[in-house]
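**Student:** Return atomic coordinates for the entry below.
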Amino acid sequence: MTETVVSRANTRMEQSHPSSFWHTFCDMNAVSQKPKFVVSRAEGVWLWDEHGDRYLDGTASLWYCHVGHGRSEIADAVHQQLTTLDAYAVYGDFANTPALRLSERLASHAPMDNPRTILTCGGGEAIETAAKLARKYWSVSGKPEKTHVISRAGGYHGLHGFGTSIIGMERFRSGYGEIVADTSVVPYDSVRALEDEILRVGPERTAAFFAEPVIGSGGVYAPPEGYFAAVAELCRRYGVLFVVDSVICGFGRLGDWFGIERFGVRPDMIVFAKGVSSGYLPLGGVITSGEVAEPFWERSGNPFIHGTTYAGHPSCSAAALANLDILEREDLFGAAEEVESQLDAAVRMLAEHPLVREVRSGTGAMAAVELTGEALYERGVTTADVFAEARSRGVIVRAIPRSLLVSPPLTVTWEHIDHLVSTLRAALDAVEERHPR
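**Tutor:** Okay, here's the model as predicted:
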């Protein structure tokens, strides 16, 4: 390791932070016994830890910081809103100006007819909203037996009740029992498998199909050519609501507002979060077509009894509006296309590394580097090993069981991408050296 890497490693060993804070997505027995990685500040594409060491944020935190860290425009908008109207619930006929403006702005870009916007506090909550709304839509339309929800293998839809039940990765469902009944998962790339499952369940019982434009947290899997056009037609034919989960893929990550535009289809609902506010404050939501909204908006006696305390939060909405201003003013939608091309060219050079089985990139500003089975199951390599080596060298990527994921802010430059990929290569080299054949 370089001198800098040794210094960082030694510093981590010397420091400890006893805490009652319960980290998520981890084994707390292991995490509680080692020093914490405390992020103290951030600016642009860079993070600094509490010791002053700098790191390239190769994952835009958790897929969401599209405009980069430390944007004063967003902070100023939030401050102004907090000093005007900090917060107030939007139940019943209550509303606030930022929530109204944000809803209209998002609806104006949605690829559907006469769209309506429901605001939530994040992506997982938005999935709950969309799934409940799908069931309720069929119920008030005289088909209450249509409750079954289908999703795809590898798909990630948050970890609330519905999200845990439709997630396409068994490790996130194991140990919780059955949370929501009437759900099933099909292969991510097969229209035929989806049709077979609809017919097995019965179109008269199938409420909705949920899919990400590109599977994100499950490993960055783009759809086969023509997949979504065929899916949209299939859902229309069998009377199944087509729900697009754009939480990761929206707001420039795939170069468009919601990501699904890239594939030329018009869904019944779109779930969004993350990039809508670049994570500056928590916000998400669901955009529905006018057809889905019709029985609730045009007929009396069909209330959608659902919502949360902080949904439509004026300060969160103000943050999102300022973030969207930046995305449009700086044309980060166009920049995302350049990032996609540059990242694809750079990360594909890792495909020849002895530890690497496959590189998946080229559809959006995102990539996955999958390790070989031989490395993982015979040589004892873990993606956590590579993640740790990369972080010790000043680059943060994300480790899942078989792959390292990259999803930088859309403000990233070629120099940043080159640094990220060269550092990841050095991390792979270091791990390979420790795990010889």
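
**Student:** Please count neighbours and contacts with C-alpha atoms only from this point.
**Tutor:** Fine.

**Student:** what about the helices in the stretch 51-200 of the chain?
**Tutor:** Using DSSP state H, counting those that start in this stretch, the helices of the stretch 51-200 of the chain run over residues 60-63, 72-84, 97-109, 123-140, 161-166, 191-201.

**Student:** Give me the contacts around stretch 155-168.
**Tutor:** 123-125, 127-128, 131, 149-154, 169, 172-173, 178-181, 183-185, 188, 211-212, 215-218, 245 (Cα atoms under 8 Å, 6 or more residues apart in numbering).

**Student:** end-to-end on that stretch?
**Tutor:** Criterion Cα to Cα, to the nearest Å; first-to-last residue distance in stretch 155-168 is 5 Å.

**Student:** Return the distance of that stretch from the chain's centre.
**Tutor:** With Cα atoms, centre = their mean, to the nearest Å as the basis, stretch 155-168 stands 12 Å off its chain's centre.

**Student:** Now do the buried residues in that stretch.
**Tutor:** Residues 155-160, 162-168 are the ones in stretch 155-168 that count as buried (16 or more other Cα atoms under 10 Å).

**Student:** next up, for comparison:
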Amino acid sequence: MTAAPASNTYPLWHPFADMHAVKQQQLSIVRGDDVWVWDSDGNRYFDGTASLWYSNVGHGRSEIVQAITKQLKELEAYHCFGDFVNEPALRLAGQLAERAPIRGGKVFFTSGGGDSIESAAKIIRAYFDAVGQPERTVLIHRQHSYHGTHGFGTALAGMPANRFGGPYIRDVVEVPAFDAAALEETILEVGADRTAAFFCEPVIGSGGVLAPPPNYIAEAHAVCRRHGVIFVADGVICAFGRLGTWFGIERFGVEPDIITFAKGVTSGYQPLGGLIVSPRIAAPFWDEPGRVLRHGQTYAGHPAACAAGIANLDIYEREGLLERSMKMEGVLAEALQTVVDHPLVDHARAGTGFLGALELDAELLAGTPGLPAMIAHAVRRHGALIRPMISALGFSPPLTATEQQLDFVVEGVRAGLDEVNAALH
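**Tutor:** Next comes the predicted model:
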């Protein structure tokens, strides 16, 4: 841990942080190699969360660094507004479109996941306006959902703590997380002629690592089809191998209208996000002369970021990381089950994708709301980084992690749980 020389001079405001505590002491990560990272004091940690769900191919990949460096030397940056383009953006867009479960999809690049949600919402409303249905503005999201922290993302938050300062955006409705019948009832209540889109994480990530029950995704997709509602698959966490497929949603056998992505597209080596948009939704902007979507981010299609994405996709292919993720999801599920007997743990959630969570005891949480953070800090002292959630501990290792490394994490988790349990009692 790195202590600041004086708390009142610490300059950096961290996202999602209690700065009153953070300004006193920080964990400074200075180096990474595959599944491991080191702090400024030389301590090594297993990166049990792939940083923020994104270091899918692991840290320190020289081929991605070399691709970025080569591109920076040739053309460090140039925009893609209007008729401008660069070769890496065009090439990566083609590779993503080829892999996407949306046939003939168009790729709209952004700078990250929150930008992608913002772009999707604006494109959806612009689409309905273009086809003569401007009254279709209502956006539906699910309980426990997380869709970033921009204006639309905050409005679409199914985690109440993340909705502060809102509502930001009007015409946003929440439905139960796993009830397709309730989704249809809501559409009928709001009016199908007013409902624009349904935002759906294939597996809810930051909201607790909540996998859908059998057939839910297909049933919700069918509801949207019946009522002409655009189905948005939020793949920011779930895509690029986290669920064992390119975009996550393929696992559930449906073809969405829009896919949002970020994180694993470059494994975090450069900031990049985007959308895959179906030909139907793109048509008014591609087929009608003079119709301009007046939206986009300065660094959308950034050539160095796209070069990182191309090199990153090569690693997925060459090392079979999607297939590896599908195999390792069962290993992670079994590993987490070995600690469900602990008095601080209620149950484990895992088995759909290479991610999981340990839900903590509800009674203990009620008395100690900060329990997840306490345990995560204790586990850190035993050499592993895991993610504290509202009521759970989250896991999403790099896709390169081995069975032995997962055993190491579980040992650290149990030791951390024991340490906190002893302190509580």
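
**Student:** Got a TM-score for the two of them?
**Tutor:** Overlay of the two chains. TM-score (TM-score structural alignment, normalised by the length of structure 2): 0.98; 424 aligned residues with a Cα RMSD of 1.3 Å.

**Student:** thinking again about what came up before, can you flag the buried ones in the contacts of stretch 155-168 of structure 1?
**Tutor:** Taking 16+ other Cα under 10 Å as the criterion, what is buried in the contacts of stretch 155-168 of structure 1 is 123-125, 127-128, 131, 149-154, 169, 172-173, 183-185, 188, 211-212, 215-218, 245.

**Student:** Please name the residues that touch the corresponding residue of structure 1 for V345 of structure 2.
**Tutor:** In structure 1, the residue matched to V345 of structure 2 (TM-score structural alignment) is V356. Contacts for V356 of structure 1 (Cα under 8 Å, 6+ apart) come out as L350, V369, E370, L371, T372.

**Student:** Tell me which entries of those residues lie within strands.
**Tutor:** Judged by DSSP state E, the contacts of V356 of structure 1 include V369, E370, L371 as members of strands.

**Student:** Reformat those as JSON lines; add distance to L283 of structure 1 and neighbour count.
**Tutor:** Listed next are those as JSON lines, based on distance: Cα to Cα, whole Å; neighbours: other Cα atoms under 10 Å:
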{"residue": "V369", "distance to L283 of structure 1": "30", "neighbour count": "26"}
{"residue": "E370", "distance to L283 of structure 1": "31", "neighbour count": "22"}
{"residue": "L371", "distance to L283 of structure 1": "34", "neighbour count": "25"}
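
**Student:** Can I get those residues in CSV including distance to F94 of structure 1?
**Tutor:** Converted to CSV, these look like this (distance: Cα to Cα, whole Å):
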residue, distance to F94 of structure 1
V369, 47
E370, 49
L371, 52
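
**Student:** and E128 of structure 1, what pairs with it in structure 2?
**Tutor:** So E128 of structure 1 corresponds to E118, using TM-score structural alignment.

**Student:** Can you tell me, leaving aside adjacent residues, what's nearest to D179 of structure 2?
**Tutor:** The spatially closest residue to D179 of structure 2, leaving aside those adjacent along the chain, is Y216, at 7.2 Å (Cα to Cα, 6 or more residues apart in numbering).

**Student:** For A207 of structure 1, what is the enclosing helix or strand?
**Tutor:** Following DSSP states H and E, the helix or strand that holds A207 of structure 1 is strand 206-211.

**Student:** my bad, should have said C235 of structure 1
**Tutor:** Here C235 of structure 1 is assigned to helix 227-238, by DSSP H and E.
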